[in-house]
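I would like to see how this sequence folds:
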Amino acid sequence: MTSAKVHPEFWKGRRVLLTGHTGFKGAWAAAWLAKMGAEVTGISLPADGDHSLYNSIQGHLPLTSHFIDIRDADKLSVAVRESNPEIVLHMAAQALVRRSYREPVYTYETNVMGTVNLLEALRDLTDLKAALIITSDKVYQNSDDGRAFTESDPLGGDDPYSSSKAVSEIAVASYAKSFFNEKAIPVATGRAGNVIGGGDFSEDRLIPDIWRAAQTGKSVTLRYPGATRPWQHVLESVSGYLVYLQALASSGGNALPKALNFGPQGGEVVTVGEIARAVQKAFGIDGDWALVNDAQPPEKSHLALDASLANETFGWRSRWTPTETLAKTVDWYKAFGETADIYAFTLSQIDEYEAPL
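From the prediction side, this is the model:
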């Protein structure tokens, strides 16, 4: 069995195309890849908001950055051809469920046609070894019974975000069979659980909302405190993606699954309310959260992933418990608030994650 370790020697000098590099997960991936000496080209929209991990660390990242909307097929194609990547990690997306209700057309254009545009741009590359398209744990047809999803479960999605990612999965599988398999270039999808960690400042995200409440003194409000999610640290999912790409590129993809879940060990789930109370306590917020009283777009109450196939395939499994994950997350935000060298602190957490168990 291939080791689940991320191997710096594999990535050193490797030409990597990383879309969505200004986003939360993308910035962590960019930092890790740069740390290992990869030659990274990033394609993304500029980072949103007053705060972002990418804007905090970009001055230290030796990467080529293109601010391109992946819906623009022509500009995207030019940037892809110029970078001529060996490895592609596609993270660019409209990733917010509630925004997908407000902007469904934009969500489908970005998540479906943006992915198709990228796949089209990859078709004529000469040095491509493997591509991994990141979708979501929400791609499955969810009956809300709490059962952990496996990769063979039917795809679905009731809200625009979830269904856009499920459609993207179908498009990726079609492109792989129609255009890439004959060239022995593996194109696969990765599905990760609910990701937390330092550097997430997005709207409608649990821990960023609690961090903002701590800064402003406002109360924390929750929409669905009883909802359960497969919470995991951002480095868990990124490590899974990198290990998966190593295996795909090294084997030509032969006999490897074309889709894998990456989630907490044993499908471990924790409620939104439990996470909120623990993080509030860590941030020193007095009092409990309040329930949002106005009408909210529907979301599934239960979501869990079975990541045993990734373990069986190449030994990947989550490393940090929920308690460790929350501690690392809170530590990052505290360092950020204390104007620490946040790039060095970010790298130190990657070092901690890489340390032998």
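
contacts and neighbour counts: CA atoms only from here.
Will do.

can you pull the contacts of the nearest residue to G156 once chain neighbours are set aside?
The shortest distance from G156 to any non-neighbouring residue, by CA to CA, 6 or more residues apart in numbering, is to Q141 (3.9 Å). By CA atoms under 8 Å, 6 or more residues apart in numbering, the contact set of Q141 is 153-158.

go on, S308?
For S308, the contacting residues are R317, by CA under 8 Å, 6+ apart.

switch the cut-off to 10 Å
With contact taken as CA atoms under 10 Å, 6 or more residues apart in numbering, S308 is in contact with 150-151, 260-267, 315-317.

Likewise for I350?
I350 touches 28, 31-32, 35, 235, 239, 344, counting by CA under 10 Å, 6+ apart.

Most widely separated two among those?
Farthest-apart pair in the contacts of I350 is S239 and A344; separation 19.0 Å (CA to CA).

Tell me which of those two has more neighbours.
Counting neighbours by other CA atoms under 10 Å for S239 and for A344 shows that S239 has the greater number, 23 against 12.

So the more buried one lies in a helix, does it not?
Yes. Judged by DSSP: H, G, I helix; E, B strand; the rest coil, S239 forms part of a helix.

you'd agree it is up against Q232?
No. Counting by CA atoms under 10 Å, S239 stays clear of Q232, with 11.6 Å between them.

Throw the contacts of I350 into a markdown table and include secondary structure and distance to T19, thanks.
Output for the contacts of I350, formatted as a markdown table (DSSP: H, G, I helix; E, B strand; the rest coil; distance: CA to CA, whole Å):
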| residue | secondary structure | distance to T19 |
| --- | --- | --- |
| W28 | helix | 12 |
| A31 | helix | 14 |
| W32 | helix | 15 |
| K35 | helix | 18 |
| L235 | helix | 17 |
| S239 | helix | 16 |
| A344 | helix | 23 |
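
Remind me what the helix or strand hosting A188 packs against, helices and strands.
For A188, the element it lies in under DSSP states H and E is strand 187-192. Counting contacts by 3 or more CA pairs under 10 Å, 6 or more residues apart in numbering; DSSP states H and E, strand 187-192 is packed against strand 87-90, strand 130-134, helix 160-175, helix 234-251, strand 259-262.

Before we compare anything, build this one as well:
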Amino acid sequence: MRIFITGAAGFIGFHLARRLLADGHTVTGYDGITDYYDPALKRARLAILAEHERFVLIEGMLEDAGRLRDGLAQSGAEVVLHLAAQAGVRYSLEQPQSYIQSNVVGTANLLEALRALPPRHLIFASTSSIYGGNTKVPFAETDRADGPVSLYAATKKSGEAMVHSYAHLFGIPSTCLRFFTVYGPWGRPDMALFKFASAMIEGRPIDVYGHGTMQRDFTYVADLVDVIAKIMDTPPEMGRPVEHDSLSAVAPFRVVNVAGGRQTELMDFIRAIEKAVGRTAQLNLLPMQPGDVVATHSDTTLLRELVGAVPETSVETGVGHFVEWYKSHYGWN
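Here you go, the predicted structure:
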């Protein structure tokens, strides 16, 4: 199958492209390789993908509508996986325009290109941050999600709404996947696992927000990729959804949570890193940051109905794989 992945140099995009290439697909990656974090890490990921003869990279920004449209046409994609975005809750307080341009304008540019080049399935990477201040847990796809507490979440909610409108107007089968705290090897330097592990390895203290009381539904990246590879073959069809299904009644559109379905205390996560690193963390306990939420927890009922059994890598195992990669990649013994 011919697949087009935006954000192929990113953390999840890289893992997904590598998995799909291994499965025998042809992958065209589209990425702007921005400097939000070290571009050398993105280049290192791309160097691995470039070893596959069925991988093609097109460098370009989502905001460049012409280049995006031409790249999509060149790929002849049957499935489009839209992962590229300006990520991070906290950075949206500093650079809001980058979120508007990438996540809103960029997504609109892609959708416009898909009007002329409709795929068999569009998958849009969304986020659990969309649930915002919801107090009902676990979060279900049919819950209202109209109270985002960060601009990042608001732009992703906007993306979901735009994807739905194009699914309705132009019949593009579309699935929005709400990711829950994805972690693993080759992760982003701005994410907690990367920050905590590097600080422990180097003997520096770590900043722990919310005084360590936060809970997260962690998702190991290989488990996430396995789900996406399966759900690619399940494009939604317009119809009458059952009670717990998020299937739209007016469009071939569905929202699906992707997570392990269990909560982990932040301090337990830190203890798993300590065990993998072999050092005790120096904790700098701080209050919650603006835009953050206390807890996330996913209802995975719909996900399991769509793809069957979902791999569930334990936090201890997943963190161990990350620390092994980190030490190898950065030369720590």
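
Just give the TM-score of the two.
The TM-score (TM-score structural alignment, normalised by the length of structure 2) is 0.87; 314 aligned residues with a CA RMSD of 2.3 Å.

sorry, back to before: so the residue nearest to G156 of structure 1 versus A95 of structure 1, what's the distance?
Distance of Q141 of structure 1 to A95 of structure 1, given as CA to CA, to the nearest Å: 18 Å.

Would you show me how to pick out the buried ones of the contacts of Q141 of structure 1 in ChimeraX?
Applied in ChimeraX, the following selects the buried portion of the contacts of Q141 of structure 1 according to 16 or more other CA atoms under 10 Å:
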select :155,156,157,158
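
Between the contacts of Q141 of structure 1, which sits nearest V40 of structure 1?
Nearest to V40 of structure 1, judged by CA to CA, of those is L155 at 32.0 Å.

Excluding chain neighbours, what is closest to that closest one?
Once flanking residues are discounted, L155 of structure 1 sits nearest to Y140: 4.2 Å by CA to CA, 6+ apart.

before we move on, what about A121 of structure 1?
Using CA to CA, 6+ apart and skipping the chain neighbours, the partner closest in space to A121 of structure 1 is S77 (4.9 Å).

Checking A95 of structure 1 next. Helix, strand or coil?
Look at A95 of structure 1: counting by three-state DSSP, its state is coil.

And it? What does it align with in structure 2?
If you follow A95 of structure 1 across to structure 2 using TM-score structural alignment, you land on A87.

List the contacts of whichever residue in structure 1 pairs up with G159 of structure 2.
Applying TM-score structural alignment, one finds that G159 of structure 2 aligns to S168 in structure 1. The contact partners of S168 of structure 1, by CA under 10 Å, 6+ apart, come to 108, 110-116, 133-135, 139, 162, 174, 189.

F201 of structure 1 is nearest to which of the helices and strands packed on strand 187-192 of structure 1?
In terms of CA to CA, the element of these nearest to F201 of structure 1 is helix 234-251, at 13.4 Å.

what's the helix or strand for the nearest residue in space to N333 of structure 2 that is not next to it in sequence?
Of all residues not flanking N333 of structure 2 in the chain, K327 sits nearest, at 6.4 Å (CA to CA, 6+ apart). K327 of structure 2 is located in helix 315-330, with elements delineated by DSSP H and E.

For that helix, give me the average deviation versus structure 1.
Comparison of helix 315-330 of structure 2 with structure 1 after fitting gives an average deviation of 2.9 Å (mean CA distance after the TM-score superposition for structure 1).

which residues sit against that helix?
For helix 315-330 of structure 2, contacts defined as CA under 10 Å, 6+ apart pick out 41, 44, 183-187, 193-194, 197-198, 201, 218-222, 264, 268-277, 312-314, 331-333.

do the same with stretch 50-60 of structure 2
Residues outside stretch 50-60 of structure 2 that contact it (CA under 10 Å, 6+ apart) are 2-9, 17-18, 21-22, 24-34, 44, 46, 49, 66-68, 70-72, 74-75.

Now which residue in structure 2 aligns to S65 of structure 1?
When structure 2 is aligned by TM-score structural alignment, the residue opposite S65 of structure 1 is L57.

That match - how many residues pack around it?
Per other CA under 10 Å, the neighbour tally for L57 of structure 2 reads 19.

Leaving out sequence neighbours, find the closest residue to it.
Of all residues not flanking L57 of structure 2 in the chain, G29 sits nearest, at 4.7 Å (CA to CA, 6+ apart).

Doesn't the one you found lie inside a helix?
No. Assigned with three-state DSSP, G29 of structure 2 falls outside any helix and is strand.

What does it correspond to in structure 1?
For G29 of structure 2, the residue aligned by TM-score structural alignment is G42.

you'd agree that match is up against L33?
No. Between G42 of structure 1 and L33 there is no contact under CA under 10 Å: 11.3 Å.

Are there residues contacting both of those two? Which ones?
With contacts defined as CA under 10 Å, 6+ apart, the residues shared by G42 of structure 1 and L33 are 16, 18, 27, 63.

The residue nearest to L155 of structure 1 matches what in structure 2?
Aligned by TM-score structural alignment, Y140 of structure 1 pairs with Y131 of structure 2.

Between S239 and Q232 of structure 1, which contacts overlap?
By CA under 10 Å, 6+ apart, S239 of structure 1 and Q232 have these common neighbours: 262, 318.

give me the number of residues near L117 of structure 2?
Counted with other CA under 10 Å, the neighbours of L117 of structure 2 add up to 16.

Is it in contact with R69, as I believe?
Yes. If you go by CA under 10 Å, L117 of structure 2 and R69 touch, sitting 8.8 Å apart.

Find residues that contact each of the two.
Common neighbours of L117 of structure 2 and R69 (criterion: CA under 10 Å, 6+ apart): L111.

circling back to that earlier point, trace the strand holding A188 of structure 1 over to structure 2 and give me the residue numbers.
Using TM-score structural alignment, the residues of structure 2 aligned to strand 187-192 of structure 1 are 174-179.

Going by residue numbers, what spans are strands in structure 2?
With strands called from DSSP state E, structure 2 shows them at 2-6, 26-31, 55-59, 79-82, 121-127, 174-179, 182-183, 206-208, 215-216, 219-220, 253-258, 264-265, 283-285.

Just name the most buried of these.
Scoring the strands of structure 2 by mean neighbour count under mean count of other CA atoms under 10 Å gives strand 253-258 as the most buried, with a mean of 27.
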